[in-house]
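1. Sharing a model prediction with you, sequence too.
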Amino acid sequence: MDVARRRSDGVLAIWAEAQRQEQRRREAQQRAQAAAQRQRERDARAAQLAAARGQREALRAYQLDREAEVARQSGLLDEQVAELQGLLRVGRGQPAFTLQALLAPVRLPGFDAGALGIPTPMPDQAYYQVPPPSGMMQRRHHEEQVAQARARFEHDWYQAQAVEQERLRRLAEYREGYRAWAADQQRRDAERIARTEDLARRLGRGEAEAVHEYFSAVLYGSDGWPQDFPRRVELAWDGNRRQLVVSWQLPEFQVVPEHSRLRYVKADDRDVPVARPAAERKRLYREVLAQSALRVLDELFRADPQGLLESVALSGFVSGVDPATGLEAERVLLAVTAAREAFTAIALERVAPVECLQGLGGVLSARPERLEEVRADRLPQAVGSAVAGQGGEEDPDLFTMDPIEFEELIAALFRARGYRVETTARSGDEGVDVVAVDPDPVTGGKIVIQAKRYRSTVSPTAVRDLDSTVRHHGAIKGILVTTAGFGRGSYSYIENKPLSLVTGPELVELLAEQGLRGRLGPVPGRAAEEVTDSAPAPAPASVRVRIDWQSRTVAGDRVELDVCAFVCAAGRVLSDEHFVFFNNPAEPTGAVRLGSARTAADGPLRSATLTLDLTRLAGTTADQVVLAVATEEDPGPALPLGYLHGLALEVTDGASGAGLDSWTGATSGIPDSAMELGSFRRTGAGGDWRFEGAGRPVSGGLAGLATGRGVAIG
């Protein structure tokens, strides 16, 4: 599973941030100018009032001016509300953010010399002409005037030439500076285009970092939002589901104006605000939140014309003061998971925002002004980079994990499932390791969680202690999570009590559902330094396969499994006798034999074994031995595999007992009643046998498995 959660420092994010900074600068300049204008108007009114005292007509003019000002202020409140009501409309009017637009080169402005482009005017010699003398006596004086005029002209000409030379020098420097700037801009633009082209290629491959960088730029570069709206987002990419998981900060309740208008009181020359009805303000706020969510979804899908996103899981949170505690808090106020096909079929320009959000399956807090939370479908921090329970050495071993880290992992699991969570490990809160709060206003409440990192079965005493802890804390439920298991006495004790038990295999499965990492013990037969991406190692001649599972209780009974195997050629069983199951525990050559199932003495863990002597298949056409399980049909119909948990397969050397391979499967929510776990495959005639894990659900139970492999069912 590909994922990226950190904030992007890529070229698009940098570009988007630069755009936002420039927008902020312009907005700040406009606000400053507006504030200065309002101050000048206030000063003028004060001067007018002082001059108008005792003058009835002037006072009347002043009051009319004040009423007009109050009306203008009321109009600003109306405009603010109109802006909030038009969030979705404005967003739809913005052009879609696309890579194609970013691939176009930036057009640089041409060179503008400005004042330096204007040549220095040269002195006009005609201006220095001296009128001819009018008589003989003025000749000498005329000659002196001509000499002086020539000297002034030459002085002014040389001075103008010096100014022109300086202009030309500065113009040349300015032009050279422009050329250097333009070359640098073109270089940067070429780099941006090259990086964008690379981003487009990586985006086409679904690389997590590319998805994060691009869609971060989409949201951070989005224009047209009110200036006092926050802009904080966290993203994660689930490549397997092709789902973008987004956490988006919403505006606080104060974004809706508290007052509907202002009223001018002549008696004491003051403005009186008129409160907006509480119901109207709450309704407007819910509409703002719904519009914000729909606009974010719309911008993401419109920015993805290639169809990379199949769905978006969006949660909207508010960072504010909790009225109940007075403390800063981040609360999820809305959550929705929208599929592309369903969302793009909506005519957003005509929808009612709240009803549209709910029609998409989203939830919106009934009282967001009081920070009443809803449960998020999925949060970015819950999308892990590996699936837990697959046996990878990169997953942390829950048995050896630090106790505090283990409790933090349990807290992260419940937080990912939509609960408000806090750990108590550092304060020792009377036997409670994690406190989770279900925000549902009807069925929600406090849940106390104990985490026990055990290797052996948890004692029933711990379960009874949890029951007491639940009553002591006034919680609605208690959950005991362990890396081990529980005995029959513990399961009997919790019947009809608000208690739940989570075993180690169940915990691994729950972690996997939320994309968190964890495994139980080392990977059998595979040290960390030996794990590579190469093909599986050849299997020895004799191997032993152990299949373990646990069953959830159904009507007081436990679901059992039938373990079976098929000796196949080209995907089809060699004959009906080569189908190994409870009525045929060995195939004709004796290469595959089924042992009896066993129950662990200290709990509900069940296991069955298959022994394989692969040398016995040397003279046959067999090229595959398929291993499978199906839920038992007796006494009733086969139940779904979802009633099982902790389904695991371990392959060991039949001679030395050394671990060779393992496979752990998540069965939660699977409606089918059978599954192929994996197979041993032979590479060519007389080649090596190698094990390959699978986990392919099959419908129809044991009969479905058999007919699918060519067994004739009478």
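-> Okay, I see it. Residues are numbered from 1 along each chain as shown.

2. from here on, contacts and neighbour counts on C-alpha atoms
-> Fine.

3. what's the neighbour count on Leu466?
-> The tally of other residues near Leu466 (other Cα atoms under 10 Å) stands at 23.

4. This structure: helices as residue ranges?
-> 11-52, 56-85, 87-93, 99-102, 139-204, 208-220, 278-302, 340-344, 353-359, 403-416, 460-473, 488-493, 504-513, 701-708 (DSSP state H).

5. would a markdown table of these with distance to Gly316 be doable?
-> Shown next, in a markdown table, are those (distance: least, Cα to Cα, whole Å):
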| stretch | distance to Gly316 |
| --- | --- |
| helix 11-52 | 21 |
| helix 56-85 | 17 |
| helix 87-93 | 16 |
| helix 99-102 | 26 |
| helix 139-204 | 25 |
| helix 208-220 | 14 |
| helix 278-302 | 7 |
| helix 340-344 | 18 |
| helix 353-359 | 12 |
| helix 403-416 | 14 |
| helix 460-473 | 31 |
| helix 488-493 | 39 |
| helix 504-513 | 22 |
| helix 701-708 | 43 |
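
6. Verify the stated contact: Arg544 with Leu649.
-> No: with contacts counted by Cα atoms under 8 Å, Arg544 stays clear of Leu649, the gap being 10.4 Å.

7. Ends of stretch 452-462, what's the gap?
-> Start-to-end span of stretch 452-462 (Cα to Cα, to the nearest Å) is 9 Å.

8. typed the wrong thing, it's stretch 449-463
-> End-to-end for stretch 449-463, by Cα to Cα: 11 Å.

9. What is the neighbour count of the closest residue in space to Thr482 that isn't next to it in sequence?
-> Nearest residue to Thr482, sequence neighbours excluded (Cα to Cα, 6 or more residues apart in numbering): Lys452, at 4.7 Å. By the criterion of other Cα under 10 Å, Lys452 has 19 neighbours.

10. With Glu299 instead?
-> 20.

11. was I right about it contacting Tyr220?
-> No: applying Cα under 8 Å as the test, Glu299 and Tyr220 come out as separate, 11.1 Å apart.

12. on that earlier part again, I'd say the residue nearest to Thr482 and Leu501 touch.
-> No: under the criterion of Cα under 8 Å, Lys452 is not in contact with Leu501, lying 11.1 Å apart.

13. Now do the shared contacts for these two.
-> Both Lys452 and Leu501 are contacted by 480-481, under the criterion Cα atoms under 8 Å, 6 or more residues apart in numbering.

14. And Arg25, how far from Phe414?
-> Taking Cα to Cα, one finds Arg25 at 42 Å from Phe414.

15. Pick out whichever of those two has more residues nearby.
-> More crowded of Arg25 and Phe414, by other Cα under 10 Å: Phe414, with 23 against 12.

16. okay, now the one to match up with it:
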Amino acid sequence: MQRQQQRLLEAEARRRRAEAREAATYQRYAAQAQREHRQAEARRRTQELEAQVESLRGLLATGTRAPAFRADALLRTEEVAPFAPGALAQPLPMPHPDAYPPRSAWTAHQRAQAQAEARARFEQDWYAAQAAEARRQQQLAAYQREYERQTEAHRTEVRRHNAGVTEVTDGVRRGEPDAVVEFFSAALYAATAWPEGFPRQVGAAYDPAARHLVVDWELPGFGVVPEAKAVRYSAADGGFKESARPVTQRRALYREVLAQSVLLVLHQLFAADPFGALSCVTLNGFVDEPDPATGQRGHIVLATVMAERSAFDGLRLEVVDPVSCVTDGLRGQVSARPDQLTAVRAALRPRDLGDRVVTHDDGAEEPDLSAMDPIAFEGLVAELFRAMGMQAVTTQRSNDGGVDVDALDPAPIRGGKIVVQVKRYRNTVPPSAVRDLYGTVQDRGANKGVLVTTSGFGPSSYTFVRGKPLELITGPQLVDLLHRHGLRGRLGHGAPAAPAAGASTAGAPARPAPPADDHNVLGMSWSGGVALDVCALVCRGDRVLGDDWFVFYNNPRTPDGSVHALPPAPPDRAAVRVAFDALPAGADRLVLVAAVDPEVDPGADLSGFTDAHIRLLDPALAELGVLGVSDGRPGETALVLGSFRRRSSGDWDFVLGGKGYRGGLEELVGDFGIEVN
């Protein structure tokens, strides 16, 4: 018995040792499987980083292979789905007398009674089926009418849209600035070559005389280049560790991405131009970041280039070094330290091509600069320099050495002697005049040369002055400077342009009031629970006529009552009443915008702003049409819904918006010239 008990104990010990070995083996296999899984995950994450970097390095090559934008891409088809009523198309079966046999009966009286009951059941079901069939036919007819109404509405909207596209393309062929800006902005927005997460914000202006497009385009921030170079699994603590990408490598790659983005935008613009509208493109690439010097958020230009089409068409973009191509091939600039937001100076911005002329009365005493006496014009320019805090005198008419005004800036360091030439031209100033000014600056030993004109300058002139102590002032810029310093001047005898933001419109000739019922109601609705403020701005170009012409919750109507906010009626969530024919003669746009209400929804953005549209209603609130609106995007708190634009024919067309802002309504209205305290 003792030996048997010993054998049992030994067997139990062997069993336990075997179980322990099996458990240890399982743990080793499990640990190995987990280790292999985490190592595979580390490799996958490293491959994602490498793929992201390769995507950034191949941005230009990939983008140039994408098909060029064509106006046909904007056209819509009138085709609609065929009428499909489904079960309503099938007539209901009618009951048949044979399906209602009488019950069995023994006597003649019972048989007659059974036949009468069967007949009654048949007639009851037959009349019910007839009523149901009549209802089916009514529903089918109503469905058919609704289908035809929707089909006709769709085709009308498609024809209106396609007519608008045709009008824009015709305007591009004619060199109309609004049409050119609208078309090429659409080309950039429609481009599919940009990686996910790249911003798309554009501002542009066009000089038809020089066929020169000036574009501001938002570039990605430094964060687009991943900080990590690789991911590895650490067996010591069972976690993942990232190896940092060297800062110099990140900076170099980011600079390369900026240069590729600039070249790709230029490629997309020139490739989208079968009309010959673009002889030259000036592109300023900016980031929307806080300025390191002031902390104020704004547009910091990190790259700028002026590209002649003839020079750009000769580039082989698939093999160029992007940074060298921009800086050497096209004589542009890319920030040397873009990661630190070191800005470069843009020679020309879209606002420099504006045609706004500030007027404070009916213009009777506002001198026309292009028609002034030459000596008086030179005297006005000298007065402007004196108003800017400098010493300035006009020179003698003979032996002036090509100098019209001698100025001295007393400011230390940046000041000094300035020579000023004045060109009262109606056409573009030739590049030879700019080169002559540079020679005069060198001969006179001046610190700076300034060329002032009533017209403008061509791309070659801006290319020449880059990096030289020269400054070019166009006619619109001159008018703006005059009025900033309390002087007077305008260009031409046309209708006065809209006043700058904050300027009064008192004294402007009033337009005859339209009939009381000559207006439209714009009803706006959207999905999502975000609370929005919908506002309207009466503008000329991209500038609101004044603070009073910004309609929002604290200013529900314009001074003339042509635009008036209304309480919305379902299904609308916001409404604005507009008398288009009563809008001021100087206004050519009515811009509709939406912004998150920070008091109702603090911290909300426009990611929940979807399925938005604008209903165009007549005075009786009958629907005339529905206009689609772009969805909101995460992180943005304000959005331009669209704008109604006055065409040369006097008609108003709707242009879809889509430009978003992260700084809310304050940042948005700042783009339209309104200063928010």
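-> Received the coordinates, thanks. Computed from a prediction, not measured in an experiment: that's the story for all the values here.

17. Let me see the TM-score of these two.
-> Superposed pair, TM-score by TM-score structural alignment, normalised by the length of structure 2: 0.49. Supporting alignment: 412 aligned residues with a Cα RMSD of 5.5 Å.

18. follow-up on the earlier one: packed most tightly, which of the helices of structure 1 would that be?
-> helix 504-513 (a mean of 24; mean count of other Cα atoms under 10 Å).

19. same for that helix, what does it pack against?
-> Helix 504-513 of structure 1 is packed against strand 477-482, strand 644-653, with contacts defined by 3 or more Cα pairs under 8 Å, 6 or more residues apart in numbering; DSSP states H and E.

20. In CSV, list those strands along with distance to Arg66 of structure 1 and mean neighbour count.
-> Output for those, formatted as CSV (distance: least, Cα to Cα, whole Å; neighbours: other Cα atoms under 10 Å):
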stretch, distance to Arg66 of structure 1, mean neighbour count
strand 477-482, 62, 23
strand 644-653, 75, 22
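
21. Pro460 of structure 1 is nearest to which of those?
-> Taking Cα to Cα, strand 477-482 is the member of those nearest to Pro460 of structure 1, at 11.2 Å.

22. Is Gln5 of structure 2 part of a helix or strand, or is it coil?
-> Look at Gln5 of structure 2: counting by DSSP: H, G, I helix; E, B strand; the rest coil, its state is helix.

23. ok, it - contacts?
-> Neighbours of Gln5 of structure 2 in contact, by Cα under 8 Å, 6+ apart: none.

24. measure it to Phe550 of structure 2 for me?
-> 101 Å.

25. just the helices in structure 2 please.
-> 2-57, 59-65, 108-174, 177-190, 247-271, 309-313, 322-324, 374-387, 431-444, 459-465, 475-484, 664-671.

26. want to try TSV for these, with distance to Ser643 of structure 2 as columns?
-> Output for the helices of structure 2, formatted as TSV (distance: least, Cα to Cα, whole Å):
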stretch	distance to Ser643 of structure 2
helix 2-57	35
helix 59-65	30
helix 108-174	13
helix 177-190	12
helix 247-271	23
helix 309-313	31
helix 322-324	37
helix 374-387	37
helix 431-444	38
helix 459-465	30
helix 475-484	24
helix 664-671	14
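
27. For Leu522 of structure 2, find the nearest of these.
-> Leu522 of structure 2 sits nearest to helix 108-174 of all the helices of structure 2, at 16.6 Å, using Cα to Cα.

28. and the angle for that closest one with helix 177-190?
-> If you take axes from the mean of the first three to the mean of the last three Cα atoms, to 10 degrees, helix 108-174 of structure 2 sits at 120 degrees to helix 177-190.

29. so what does helix 108-174 of structure 2 touch, helix or strand wise?
-> Partner elements for helix 108-174 of structure 2 (3+ Cα pairs under 8 Å, 6+ apart): helix 177-190.

30. let's see 10 Å
-> helix 177-190, strand 623-628, strand 652-656 (3 or more Cα pairs under 10 Å, 6 or more residues apart in numbering; DSSP states H and E).

31. Please identify the most buried of those.
-> Neighbour counts (mean count of other Cα under 10 Å) averaged over each of these peak at helix 177-190, with a mean of 20.

32. what packs against that helix?
-> helix 108-174, strand 202-207, strand 212-218, helix 247-271, strand 652-656.

33. now the angle between strand 623-628 and the longest one, please.
-> In other words, helix 108-174 of structure 2. Using the same axes, to 10 degrees: helix 108-174 of structure 2 against strand 623-628 is 70 degrees.

34. Next: the shortest one.
-> Using the same axes, to 10 degrees, the direction of strand 652-656 of structure 2 lies 30 degrees away from that of strand 623-628.

35. Tell me the spacing between Val245 of structure 1 and Gln161 of structure 1.
-> Using Cα to Cα, one gets 69 Å for the distance from Val245 of structure 1 to Gln161 of structure 1.

36. I misspoke; the intended subject was Pro697 of structure 1.
-> 92 Å.

37. Same question for Arg24 of structure 1.
-> From Arg24 of structure 1 to Gln161 of structure 1 the distance is 46 Å (Cα to Cα).

38. Verify the stated contact: Thr664 of structure 1 with Glu650.
-> Yes: using Cα atoms under 10 Å, Thr664 of structure 1 makes contact with Glu650 at a distance of 8.7 Å.

39. any shared contact partners between the two?
-> 547-548 (Cα atoms under 10 Å, 6 or more residues apart in numbering).

40. returning to that earlier point: which stretch among the helices of structure 1 comes nearest Glu328 of structure 1?
-> Nearest to Glu328 of structure 1, of all those, is helix 403-416, at 18.1 Å by Cα to Cα.

41. could you say what helices and strands that closest one packs with?
-> Using 3+ Cα pairs under 10 Å, 6+ apart: helix 403-416 of structure 1 touches strand 420-423, strand 434-438, strand 445-452, helix 504-513.

42. can you do 8 Å?
-> strand 420-423, strand 434-438, strand 445-452.

43. mind checking which of the ones you listed is nearest Ser74 of structure 1?
-> strand 420-423 (40.6 Å).

44. mind checking the end-to-end distance for stretch 290-309 of structure 2?
-> 34 Å.

45. Name the residues of it that are buried.
-> Buried residues in stretch 290-309 of structure 2, counted by 16 or more other Cα atoms under 10 Å: 291, 299-309.

46. right, and Ala210 of structure 1 touches Leu199 too?
-> Yes: in terms of Cα under 8 Å, Ala210 of structure 1 counts as a neighbour of Leu199; the distance is 5.9 Å.

47. Pull up the gap between the closest residue to Val521 of structure 2 other than its chain neighbours and Phe654 of structure 2, please.
-> In this structure, Val521 of structure 2 finds its nearest non-sequential neighbour in Arg577, 4.5 Å apart by Cα to Cα, 6+ apart. Arg577 of structure 2 sits at a distance of 16 Å from Phe654 of structure 2 (criterion: Cα to Cα).

48. And Glu256 of structure 2, by the same measure?
-> 39 Å.
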